[in-house]
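Q: Need coordinates for the below:
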Amino acid sequence: MTEVLIKPSKVLVVDDDITARILAQQALTLDGFKVYEATDGLNALERFQEVHPDIVILDIEMPELNGYEVCRQIRQLPFGKRVPILMATGFNDMSSVNRAYDAGATDFVTKPFNWKVLGQRLRYMIRASVVGEELNELKKSERRLANAQRIAKLGNWEWDVTSNELYWSDHLFELLNSKRGKIQPSLTAFFESIPEIDHFKVRYWFNRIVNGKPNAADSIHHRIIVNDDHRIVKHQIEAEFDEDGELVLLSGAVLDVTELRQAQDKILELASYDALTGLHNRSVFSSAVDRAIKRAQKFNHTGAVLFLDLDNFKRINDTFGHGVGDLLLKVVAKRLTKSARANDRNDNGESNSEAHLISRFGGDEFTILIPHVKDASEAKVIADRILDNIGRRVSLAGHELVITPSIGIALFPQDGTEVESLLKNVDAAMYHVKHGGKNSYEMFAHSMNIVSKRRLQIEAHLRHAIDNKELYLVYQPQISLHSGKIIGVEALLRWDSPLLGAVSPVEFIPVAEETGLITPIGEWVLFEACQQAQVWRDEALPPVRMAVNLSVRQFARQNLESVVQSTLLKTGLPVRYLELEITENMLMDDVEGSVDTLHRLKDLGVCLAIDDFGTGYSSLSYLKRFPIDRLKIDRSFITHVTTNTEDASVTQAIIAVAHSLGLSVTAEGVESADQLAFLNENKCEEVQGYYFSKPVSANDIKRLLIVNQGLPDS
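A: From the prediction side, this is the model:
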């Protein structure tokens, strides 16, 4: 017997995000699909006409032609009228859903995808599309009817009312577990196959169609009995009437959708849970919070929501790989479940564990819903248990790891009467913990909204700070301990807003980082600093090295060396007078990428320094790979270097490691003669700090250079 090869279904994935396309290619290929890709809207229309896909996954947010327009144009193509189109977006709002369906989408899904579910969903859409198309062709030809039976595995029947002849297809006999000749086709025989629970419903539906009742549905789902088992079928009927309104013909199709219904149920189940941790997902959690808020308002009680984010999880993920990161998330989920449910009893001493809903909200974020608490102290007890349990050391894949959480707590309905406002407030509380040292919890306070409002004000005004000439630089001298002379300065950014006043870098730099404004601001700082260094050279002042800090976003840019080279050419500053400072945490976020970037900068001839050294997570093995010139010891060690033996030991170790690698050392935050003596004794090459000078204007630096100021008397 010749084996019939079934060709894999063709899927066209349209997304301008290469990562999304790669993930789709890998997941759907493994699931048996033939995957084609399109990088944008125009490319999608070309590829669609080339490959004639069975289904399209279409991203909404794309340059030039967005997903809505692409969908409309596909529907205008001859082959594109019936092809299922699944539109995808990161937004989850009714406006996006309505626009998608108005554009002609078959269905709508939000990102990120659940890959385990997506393959089943695509098959269901393709199969449903094929079934629907073939059902519409039933009356046109026997050939198309045969194809519909073969492809869709459906049975059909036809009743000529005039002659009272009733026809059953072969597959309808099979659906009823019978054969031709075994039973005589009749309406009675068919209704006898329907279980009592559905019998009245199907009879009522059938009679309405027969009697030509308006608005009678043309299809229904019901059960049939097959070998003492229930199967689910989709039953569709079309009625034909003569000119006098008398019924002359009934045509029906019966599709066994048992497996499809089971798959749908499984999809719904999977759609409610996070595949990795088994916890509820964000959608389920948000719905549960909405119901809990309404109950709390109705019965006048209080509930709580905890929002948890893992500290430094990205660094662990990048350092040890996503496999270890996933294992860690599973461990956290188990510990979180234990923490949230342990010792929770009601007034009768019975377990109250089901009341607490725990979810993985996304990435390394987790949430807990406590529908009923007496007061805030109950939520704090759970938060304390979470800190204790999650913070314990864990061994994964041969690695000893420690992860800590930052937890925000909000009560409802007092901290929010809607899901969106409540989650916004609990996120603000968690954010407060993050910026206050991490590994702790904080109750939401309405004063945090003041902080949020201040942040929004900063963001709004910062967007115009460069154009309005509100930003300026100050410079802090760097002194050679060998010569006592100024050999360099560090450029430091300041902002004086006409409306907000003097805004601390501690406030506005994080906002600039988060919003992406740091990129144009960073380029402005680089240009201004290099230009000022060249001005001093033109004035024949003693040459000094200009140190400029790079932001995370600047360092991650692929064209960083081009920006640096262009700035040096525009300002005329020789490359040997520019030093770029990078924090060690920035380097460790992507070690391989950092090595490559540093080498490209080094090829230009730029000096490179690691700033705030000692506060991050780099190791000696990584440090040896970085082509750097200098380590800068963080001021937190220098402050207590003469009074704290641990800080003294760390400082000595950093100097020793640097010298062993052929690097020089600059100590920041030097404020006393004792600190200076300690650094001198331990062969530190350079220092900067208030003991010599606070950050000052360019004119003040000029005066210092003119007198060639050395070390002050001690």
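Q: C-alpha from now on. contacts and neighbour counts both.
A: Will do.
Q: How is E269 assigned, secondary-structure-wise?
A: At E269 the chain is in helix, as set by DSSP: H, G, I helix; E, B strand; the rest coil.
Q: OK, contacts around it?
A: By C-alpha atoms under 8 Å, 6 or more residues apart in numbering, the contact set of E269 is empty.
Q: so how far is A292 from it?
A: To A292, E269 is 21 Å away according to C-alpha to C-alpha, to the nearest Å.
Q: Another sequence for comparison is provided below:
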Amino acid sequence: MSTPFSSELSQLLENYQLQAAELSQDIKAVLSELDQKLLAHNSSPTQKSSEAFDELKHAHGAALVHFDKHVIDISDSARKLLLGGERPPTEQSSAPLTLNDLGLSQLDDACKQAQYMHGHHELHIDTRRHDGKPLWLKLELEQAADKSWFLLITDETELKLTQARLKYLSTHDELTGLANKNRFIQRSENALSRRSRDRFYRFAILIINFQPKAEEAERHSLHLNDHFLVEIGKRLHRCLRPQDMAAHLSTDDFAILVDDCATEENLQSYIAELEEALDKPMELDGEIAACSPTIGGVLVDSQYQTAEQILQDADSALIFAKKQNHRFYLFDLQLLNENKHISDVETRLRIALKQEHLELHYQPIVNLTSWRTVHLEALLRWNMSKTHTILPAEFINHANKSSVIHSLGQWVVDTACKQLATWQKQVSPLIGMSINISSRQFSSKQLIKDLESSLTAHPLQPDSLKLELAEISLLQEDNKHIEQLNEIRKLNCELLIDDFGCGFSSMNHLHQLPLSTVKIDRSLIAALNSLEDSNAIVKAIIHLAHNLGLSVIAEGVETKGQLESLLAMGCDMAQGFLFSEAKNSENTAELLHKDWQEHVQKKEDDELDRSPPTILTSWLKRRAS
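A: Next up is the predicted model:
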């Protein structure tokens, strides 16, 4: 985790390294000056050494010690560093001060080594001052002409502490104090290695996701609350056995390596105790809050080769547990087969991208006031053969569970932008295009880079490129999502929320996001005029959206009765088979000029003999006259 605090530590370390380099130059200068002063004196060698040392310790303020069998002299800086400025009992008496008094007993052996190094030697030691505080020191020894020793001391304590802190941050999550993902993967790899050597050894990996109850999340903003994550970290740490490891993987995902877990029964018992500890309410902001963990697990056997494979399967179990509304799900054969299918789809999609077997079709979105095509929705098609085309519903969910979704998304964005740029030049600069963005794409930093690249290569009119985000992608309102939405808007792309009405969003929540349009889910449109609740819900969505300054698109309009109801409710735009199915780029060009009023009128006229007049018939005829 990169945080301002860890960045500051990195800067401190860099500064210390620069200071160490500068100090090394100063040391050489001090020793060179010491040699010159010794040569300049005409007195005895011992007197030369003492006088030179005395002059140096006052001139440079360095931590210096002059010693032989005992300490001859010590600078104020060295005294303060080693003794805290105090005089030891031996120095207060008539007894001479020794290296042991200074905590430098290691120098006896160092001096012997220095004699074989032409009188020069350096070493690094850790010791303690008289007050018990730790010291890391760099010591440089130089032998004088009288065989006494000069010692230059560099305090490396802060440097060592900073290095230790940085090392800690490289393996731990700074917020919770738990292991980070890299450290957890390393430990899992070690467990796998042991498993390969010991066929009786088994371990388990658990991924735990915390989703606070809706009312709790709204009251405390738990997904943004560091106190919540810290408390979860503490509880996990208390639950661990000495041989287990817990880690903080992402915002609300944690993991546990359960060591020496022989059977599924052992794991179930462990999880029961874990759930009991995690279910207890916690106090946040002076109030009691509760959260409910969902757990996906893997009991590791011989089929796994890497820790990443285990985490992927544990995550699959977690996703399945959420879908089935289970508290815990253990990865099994059903999920194994699903993962194999995901892997197969990923491989075949990569081949399809390389061999250009993918194509975009375009469905018009009609303005219900002007009855013209205002923009089109780009829809992906996978051409398995000349006669067999696969729709996104058959593969996009599997693609979204693998990394191929990023390559696929990049291709869709670039292809759609290129086609839109052509139509804006050849047909009308007012034509727009909407592209579906998956939740995994939206959460990735790569999306902004893909958009920037495509918009640079294919310049478009402002706000003509529109990104459709599934309602579920926007349910979690956190800083990262808000930042991503704002970055998209800076690129002059409009934001639409797709499938609105099938999730749990509120209009109040949408009002806080930089959206321009709401697309009503096709399931609500399909139920118009057959279920009273659907009419009321659709009408309420349109009314509330307009009050918030948002446009409304009805998706999946297939009958004249549905269109009639939408017109009465004041819906802005519509798309569906009543107007046109999605077509390839060549056949879409003719739809850009089409008068959809005449199109609907013709359909109505074709059925007049088979059905009684409708409000829509009368309304269209009045418009035509």
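Q: Send over the TM-score of the superposed chains.
A: Remark: TM-score between the superposed chains equals 0.64 [TM-score structural alignment, normalised by the length of the second structure]; 551 aligned residues with a C-alpha RMSD of 6.0 Å.
Q: Now do the SS call for the residue positioned nearest the centre of the second structure.
A: Central residue of the second structure (C-alpha atoms, centre = their mean): S250, 6.4 Å from the mean position. Following three-state DSSP, S250 of the second structure is assigned to coil.
Q: what about the alignment partner in the first structure of V538 of the second structure, which helix or strand?
A: In the first structure, the residue paired with V538 of the second structure according to TM-score structural alignment is T651. T651 of the first structure belongs to helix 645-660 when assigned by DSSP states H and E.
Q: average gap between the very next helix or strand once past that helix and the second structure?
A: Next in sequence after helix 645-660 of the first structure, counting helices and strands by DSSP H and E, comes strand 664-667. Here the mean offset of strand 664-667 of the first structure against the second structure after fitting is 4.2 Å, by mean C-alpha distance after the TM-score superposition for the first structure.
Q: and the angle from whichever helix or strand comes after strand 664-667 of the first structure to helix 645-660?
A: Of the helices and strands lying after strand 664-667 of the first structure in sequence (DSSP H and E), the nearest is helix 673-681. Using axes from the mean of the first three to the mean of the last three C-alpha atoms, to 10 degrees, the inter-axis angle of helix 673-681 of the first structure relative to helix 645-660 is 30 degrees.
Q: Check the mean deviation of the helix or strand following helix 673-681 of the first structure from the second structure.
A: Using DSSP H and E, the helix or strand that follows helix 673-681 of the first structure towards the C-terminus is strand 686-687. Taking mean C-alpha distance after the TM-score superposition for the first structure, the mean distance separating strand 686-687 of the first structure from the aligned residues in the second structure is 5.3 Å.
Q: on contacts alone, who are the packing partners of the helix or strand following strand 686-687 of the first structure?
A: Downstream of strand 686-687 of the first structure, the next assigned helix or strand under DSSP H and E is helix 698-706. Of the remaining helices and strands, those touching helix 698-706 of the first structure by 3 or more C-alpha pairs under 8 Å, 6 or more residues apart in numbering; DSSP states H and E are strand 471-480.
Q: what about the very next helix or strand once past the strand it packs on, how far off from the second structure?
A: Counting by DSSP H and E, the next helix or strand C-terminal to strand 471-480 of the first structure is strand 486-497. In the superposition with the second structure, the average deviation recorded for strand 486-497 of the first structure is 4.7 Å (mean C-alpha distance after the TM-score superposition for the first structure).
Q: To what extent is V426 of the first structure buried, counted in neighbours?
A: 28 (other C-alpha atoms under 10 Å).
Q: distance of it from S452 of the first structure?
A: The spacing between V426 of the first structure and S452 of the first structure, counted by C-alpha to C-alpha, is 12 Å.
Q: how about the helices in the stretch 1-150 of the second structure?
A: With helices called from DSSP state H, counting those that start in this stretch, the stretch 1-150 of the second structure shows them at 4-40, 45-60, 76-83, 89-92, 107-115.
Q: what does the helix or strand harbouring Q49 of the first structure correspond to over in the second structure?
A: Assessed by DSSP H and E, Q49 of the first structure sits inside helix 41-51. Alignment note (TM-score structural alignment): helix 41-51 of the first structure is unmatched in the second structure.
Q: following that helix, which helix or strand comes up?
A: By DSSP H and E, the next helix or strand past helix 41-51 of the first structure is strand 55-59.
Q: okay, the helix or strand following that following strand sits on what stretch of the second structure?
A: Remark: after strand 55-59 of the first structure, the chain's next helix or strand is helix 67-76, criterion DSSP H and E. Against the second structure, there is no aligned range for helix 67-76 of the first structure (TM-score structural alignment).
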